[in-house]
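**Q** For reference, the sequence and a predicted model appear below.
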Amino acid sequence: MTDLAPGPLSSWTWLTSWRFDAVGVVLSVLLLVPYVWLLVAAWRRGVQWPWWRIASYVVLGVGTLLYVTCGVVGVYRQTFLWMFAAQVAIIGTVTPMGLAVGDPLRLLAAATGSTDTVLHRVVRSRIVRLLIFPAVSSVLDIGGILAVFFTGYGQRAIESELVGTLLILQLLIVGLIFVLPTLAEDLLPGWATPAVRTFLAFFDGIADAVPGILVMVANTTLFPHFPGFSAAADPLRSGLSHYMDQKYAGGALLAVAEGIGVPMLAAVFVEWLHSDAAEARATDAELDRAEAARTPAATTAPEGCHADQPETVADQPWWLTDPRLADRYGKRDD
């Protein structure tokens, strides 16, 4: 069904053009309400969830979804092809990243006190493990966007509300399949260290540029029946040709993909720092426990042992005699 914008695009319409989109509103509510409930449950258990994770989930995640479906992007998605492309790119990359930085899985564990909930078991299932494997999720991500613009999928999504809803769900789910494991520690195999996940985020930023470049260099009209290419839409387009509109669509895909690449790398790097800090705290705690276990035995000197006797290996500090820690805190005297 054709739903052209009510008037030409201007700087003012970026703030004033809104419409009610049932799919966008329902999805936003379904994403926001459980997260708020988990925040309250975690707070009651004494867990203070970081404010920046909450802001990312609400503003960058749910907020962008609501804006591109009910805001100016949703209003003009059938008038300008580049608006439709921007909607696809934002829902497929920006929104999933905002939701993933909010860390809903870890919040669920904090709110319930368990990592064995139904959702955790689903995430650990074989099929999900296969889908979140970096090679598979990257192909799904890039292949899905290419299918929108180089098959009849995108045209059908514009014409049919049902197919359009399926497209939004696909973009959200596939985006989360890639982004969520990249930002989490325990969803990928053991070889996916923070350094490896940083590389994966860097590679994804490069690979996400492919659909935008291909759309920009396409010599044929990818959406011959796009509603905005009809004569009825000419007064709304301010003279923008179909050819340039398609070029701008590729530019929109490229700009969103590369624009979110740096924040994505930053988020993965921050997770890397947090992981190193947690590992250091765990190591320090282990050392403290070992020292506490050895201290009582060291306080009671054996009978006949005098302070002026030469220090033996047994008398040396435990961190010098423990083979596992000698290299870190000093070499053991042979």
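**A** Noted; the coordinates are in hand. This structure is a prediction, so every number in the text was calculated from the model and none was measured.

**Q** Only C-alpha atoms from now on, for both contacts and neighbour counts.
**A** Fine.

**Q** In terms of helices and strands, where is Val270?
**A** With elements taken from DSSP states H and E, the one containing Val270 is helix 261-299.

**Q** elements contacting that helix?
**A** When contacts are defined as 3 or more C-alpha pairs under 8 Å, 6 or more residues apart in numbering; DSSP states H and E, helix 261-299 sits against helix 161-183, helix 194-207.

**Q** what's the following helix or strand after the shortest one?
**A** Spelled out, it's helix 194-207. Using DSSP H and E, the helix or strand that follows helix 194-207 in sequence is helix 209-217.

**Q** residues in contact with that next one?
**A** For helix 209-217, the external contacting residues (C-alpha atoms under 8 Å, 6 or more residues apart in numbering) are 142, 145-146, 149, 246-254, 257-258.

**Q** what do you get for stretch 185-200?
**A** With contacts defined as C-alpha under 8 Å, 6+ apart, stretch 185-200 is touched by 123-124, 129, 132-134, 181-183, 265, 268-269, 271-272, 275.

**Q** In that stretch, which residues are buried?
**A** Using 16 or more other C-alpha atoms under 10 Å as the burial criterion, the residues of stretch 185-200 that qualify are 185, 187-188, 192-194, 197-200.

**Q** take the one below as the second:
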Amino acid sequence: MPESLLLSPRAPLCREWDPRAPRPPVFESHIVHGVIHPVLTTDEVLPRFTLARVFTDWGIDPLPFVLAVWVAGLYLWGVAVLTRRGDRWPVGRTLAFVVAGMGSFFFATQSGLGRYDTTLLSVHMVQHMVLSMVVPLSLALGAPVTLALRTLPARPRRWLLAVLHSRVAKVLSFPPLAFLLYVVSPWALYFSSWYDASLASAYVHEMMHVHLVAVGALFFWPLMGIDPLPGRVGYPFRVLLTVLTLPFHAFLGVTIMGQSTLIGGEHYLALREGPMGAWLPDPYEEQHLAGGILWGAGDLIGLVFFAVLFTQWVRSSMAEAKREDRRLDMMEARARREQPPPGG
């Protein structure tokens, strides 16, 4: 790098960083033991983070914004088609998909969580849990595949059925494989260069959000969802897979808490050299807090999943018992009709 660039107090680092990055980096001169060192800092200076800013500090991240609006809009359009046709669609499913599902996705990417997710690792971790657990569960409970099968024209419906019955869908929804992807992805994210790349590139950052939702959907949709998807297994096995997620989050959280190496260390340490250094917490304490959030939130949301799955299991058993009662009643009525009258 040319010496003039190193000595420039605010020279942008254009070649090493994606200009679309969420926090466009620049160099500042920093003198250590009489030697001038370039220091990475940020153009966007955010005020001190507080809990209130999660709900009041909003922005527009184009890709997640468009995705949330279009997906929610298509779902509501499908509900409107059913309503005009005179069919009934449960309100609970609509609320689960649009409000809890896409609403949580919108909140996680456009609210203060999205504004500070590259500034504080703990904020990113909250966002991670919402995108990988809350959003997939809510979308699955909304049964969008069932809605699509009931509203699409004949040809698109055949295409959708072909996709659902394809070999790729069967492989991706195979429960052990989906569980492995769900478990391995966070380790790959935080213990490889992937997370550093997401801090440096807006595109990688947004694709990480989509990836978290997609992997969560692959794992939880066949377990919790209502849609007729391949890979569905019996309720005992579903409960087992759900319970297995609890120690996984705890182990990953404890590992992050005990790390001596900072996750995204170059990025977060550089932020402390800029104007936000006056309020940014110690990066090691911040990482310890992030690991604790992953541990605690993972267990809490996992218990919610278990409660939802157990409720579905009970309802399924009660419905099966009612069907069996009706079958026995019909057999008994048929036997009475076929029985010869007394004295016949």
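**A** In hand now; what should we look at? All of these numbers come straight from a predicted model, not from anything done at the bench.

**Q** where does the TM-score land?
**A** Comparison of the two superposed chains (TM-score structural alignment, normalised by the length of structure 1) gives a TM-score of 0.81, and 302 aligned residues with a C-alpha RMSD of 2.7 Å.

**Q** in the stretch 101-250 of structure 2, which spans are helices?
**A** Assigned helices in the stretch 101-250 of structure 2, in chain order: 103-110, 112-116, 121-129, 135-141, 144-151, 154-164, 167-172, 175-190, 194-200, 202-224, 235-257 (criterion: DSSP state H, counting those that start in this stretch).

**Q** Just put those helices in TSV and tack on distance to Val45 of structure 2.
**A** Conversion of those to TSV gives the following (distance: least, C-alpha to C-alpha, whole Å):
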stretch	distance to Val45 of structure 2
helix 103-110	17
helix 112-116	11
helix 121-129	16
helix 135-141	30
helix 144-151	40
helix 154-164	46
helix 167-172	42
helix 175-190	25
helix 194-200	16
helix 202-224	17
helix 235-257	27
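
**Q** Nearest to Leu7 of structure 2, out of these?
**A** helix 194-200 (22.7 Å; C-alpha to C-alpha).

**Q** how about the closest one: buried residues?
**A** When neighbours are counted by 16+ other C-alpha under 10 Å, the buried residues of helix 194-200 of structure 2 are found to be 195-200.

**Q** now swap in stretch 43-53 of structure 1 and tell me
**A** 49, 53.

**Q** what's the answer for stretch 37-46 of structure 2, then?
**A** Taking 16+ other C-alpha under 10 Å as the criterion, stretch 37-46 of structure 2 shows 38-42 as buried.

**Q** Now do the same for Leu289 of structure 2: its match in structure 1.
**A** Under the alignment (TM-score structural alignment), Leu289 of structure 2 maps onto Tyr248 of structure 1.

**Q** go on, Gly298 of structure 2?
**A** In structure 1, Gly298 of structure 2 lines up with Ala257, judged by TM-score structural alignment.

**Q** Skip the chain neighbours and tell me the closest residue to that match.
**A** Leaving aside its chain neighbours, Ala257 of structure 1 sits nearest to Asp208 (5.7 Å; criterion: C-alpha to C-alpha, 6 or more residues apart in numbering).

**Q** any idea what Pro38 of structure 2 is structurally, helix, strand or coil?
**A** Secondary structure state of Pro38 of structure 2, per DSSP: H, G, I helix; E, B strand; the rest coil, is strand.

**Q** which ones are touching it?
**A** For Pro38 of structure 2, the set of contacting residues under the criterion of C-alpha under 8 Å, 6+ apart consists of 6-7, 27-30.
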